[in-house]
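Undergrad: Okay, predicted coordinates and the sequence, questions at the end:
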Amino acid sequence: MVIKELKDHQQVIQKVIDHLGGDIEAACMMITAVIQKGNKVLLAGNGGSAADAQHIAAELSGRFVKERRALPGIALTVDTSALTAIANDYGYEHVFSRQVEALAQPGDLFIGISTSGNSQGILNAFEAATKLGCKTLGLSGRDGGKMNDLCELNIVVPSNITARIQEMHILIGHILCKAVDDLF
């Protein structure tokens, strides 16, 4: 079982290497341009994708590898009062879009993470971010889902297996953080 899991992981990462290098490079340019202009990065996802959003935000506001100044990375998944109030008053599908409306400014970057590419709360957040003039980056899997039409760049991990998609999302997140570190 262990060898099969490792080989499955290896097959997906090889597909990422073969087919997504250009998209990942474009995402690196997107996030570094936002940081260089003094804007912030907002991130959101559900479940494991929420954990990835929090992880990436922490790497920005804390540090990734290199000692540098703290950077504005905000996970929209961590404020339980906002999440529960918005879900109660507007519906769960609005928990991220309402926060984007409250926190985002033109030129900020919203990163939405969804293994299916169809999480309604993430889709609504992309719409809100676009209306506010934010840059938009998606991390998805399978066929990219509806996120393909709602973000400037949707990095679609070529797999239907949630675990493999999430493994690649955090790898891509770390590559983005490395690109940011390289600015300093």
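TA: That came through fine.

Undergrad: switch to C-alpha atoms for all contacts and neighbour counts from now on
TA: OK.

Undergrad: Could you tell me how far residue 4 is located from residue 10?
TA: 10 Å (Cα to Cα, to the nearest Å).

Undergrad: Which of those two has more residues huddled nearby?
TA: More crowded of residue 4 and residue 10, by other Cα atoms under 10 Å: residue 10, with 13 against 9.

Undergrad: roughly how far out does the lengthiest strand in the chain sit from the chain middle?
TA: Taking DSSP state E as the criterion, the chain has its longest strand at strand 135-141. Chain-centre distance of strand 135-141: 6 Å, with Cα atoms, centre = their mean, to the nearest Å.

Undergrad: ditto for stretch 104-112
TA: For stretch 104-112, the distance to the chain centre is 11 Å (Cα atoms, centre = their mean).

Undergrad: that older thread, downstream neighbour of the longest strand of the chain in the secondary structure list?
TA: With elements assigned by DSSP states H and E, the helix or strand that comes after strand 135-141 is strand 153-157.

Undergrad: Can you tell me which helices and strands that following strand packs against?
TA: Applying 3 or more Cα pairs under 8 Å, 6 or more residues apart in numbering; DSSP states H and E, one finds that strand 153-157 contacts helix 21-36, strand 135-141, helix 162-181.

Undergrad: take the one below as the second:
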Amino acid sequence: MTVESHLDGLTGTLAALRAQAPRVQRWGTTLARLLLDGGRLLAAGNGGSAAEAQHLTAELVGRYRHDRAPFSALALCSETSSVTAIANDYGYDQVFARQVTAHARAGDVVVLLSTSGSSPNLLEAAHAARRAEAVVWAFTGPLPNPLAALADDVLALPGEPCNVQEAQLVAVHALCEAFEAALPLAHRRAS
């Protein structure tokens, strides 16, 4: 693969993301309502997708574009003591599910990021979210995949895993744009 072919692949994946802009806008509006009402977002992924989960929660707890109050968002993959203890005691497929069971409440949003859509620990987290009556949003690679089948809504992107992961960062930023745009002006200026 050359640099040019890599970028050509990314171009196609980003075009598919652009086509899903209405979904990202809807998610941002929904998330603004949820977090303003005291709900929370939980996010998880493995490897690079873990980094994207952390990135998303950091933008919500910190700030994305505007100074504003912090909102409740937890990256389950960054809870290293919980992850390692749960993996040791219950198996790696339970590292996110047990945390979802502990933290998710009815109506909360659980965002699961995976380029393959087939990671057992994310599938178990989706099942745990359903039991908690939380909403599952999945960022995945190409359809069909098991995670997309379990999610309430999915942003599935075509392409090589590396291109999907790169586009997922763009999707995270787009979600933050939509989220902050949906906040009342007073909340966008609060610090």
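TA: Nice, I can see it. Since we're looking at a predicted model, the values are computed, not measured.

Undergrad: TM-score them against each other, please.
TA: Here the superposed chains carry a TM-score of 0.93, computed using TM-score structural alignment, normalised by the length of the first structure; 182 aligned residues with a Cα RMSD of 1.3 Å.

Undergrad: Show me the residue at the heart of the second structure, geometrically.
TA: residue 111 (3.5 Å; Cα atoms, centre = their mean).

Undergrad: Let me see the contact set for it.
TA: Taking Cα atoms under 8 Å, 6 or more residues apart in numbering, we find residue 111 of the second structure in contact with 41-44, 53, 136-139.

Undergrad: Now distance to residue 61 of the second structure too, for the residues you listed, in CSV please.
TA: Output for the contacts of residue 111 of the second structure, formatted as CSV (distance: Cα to Cα, whole Å):
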residue, distance to residue 61 of the second structure
41, 10
42, 12
43, 13
44, 15
53, 12
136, 20
137, 19
138, 20
139, 20
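
Undergrad: Which of those are buried, as a PyMOL select command?
TA: To isolate the buried subset of the contacts of residue 111 of the second structure in PyMOL, counting by 16 or more other Cα atoms under 10 Å, use the following:
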select buried, resi 41+42+43+44+53+136+137+138+139
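
Undergrad: now, which of the contacts of residue 111 of the second structure sits nearest residue 121 of the second structure?
TA: residue 44 (9.4 Å; Cα to Cα).

Undergrad: mind checking the SS state of the closest one?
TA: The three-state assignment at residue 44 of the second structure reads strand, by DSSP: H, G, I helix; E, B strand; the rest coil.

Undergrad: if I pick it, what's in contact with it?
TA: 50, 53-54, 75-77, 96, 111-113, 122.

Undergrad: May I ask which of the residues you listed has the most neighbours?
TA: residue 96 leads those on contacts (other Cα under 10 Å) with 31 neighbours.

Undergrad: which residues does that residue contact?
TA: Going by Cα under 8 Å, 6+ apart, residue 96 of the second structure touches 44, 76-77, 83, 121-122, 124-125.

Undergrad: if you set the cut-off to 7 Å instead, what comes out?
TA: 76, 121-122, 125 (Cα atoms under 7 Å, 6 or more residues apart in numbering).

Undergrad: thinking again about what came up before, with respect to residue 146 of the second structure, which of the contacts of residue 44 of the second structure is nearest?
TA: residue 122 (9.8 Å).

Undergrad: Which element is encountered next along the chain beyond the helix or strand in which residue 55 of the second structure is found?
TA: Per DSSP H and E, residue 55 of the second structure falls inside helix 48-61. Toward the C-terminus, helix 48-61 of the second structure is succeeded by strand 73-75 as the next helix or strand (DSSP H and E).

Undergrad: and for the helix or strand just after that following strand, what are the contacting residues?
TA: Sequence-wise, the next helix or strand downstream of strand 73-75 of the second structure (DSSP H and E) is helix 80-90. Residues outside helix 80-90 of the second structure that contact it (Cα under 7 Å, 6+ apart): 77, 94-95.

Undergrad: Show me what secondary structure element comes after helix 80-90 of the second structure.
TA: Toward the C-terminus from helix 80-90 of the second structure - assigned by DSSP H and E - lies helix 97-103.

Undergrad: Go through that following helix and flag the buried ones.
TA: 97-101, 103.

Undergrad: likewise stretch 114-133 of the second structure?
TA: 114-117, 119, 121-130, 132.

Undergrad: What is the nearest of those residues to residue 147 of the second structure?
TA: For those, the nearest to residue 147 of the second structure is residue 117 (4.8 Å; Cα to Cα).
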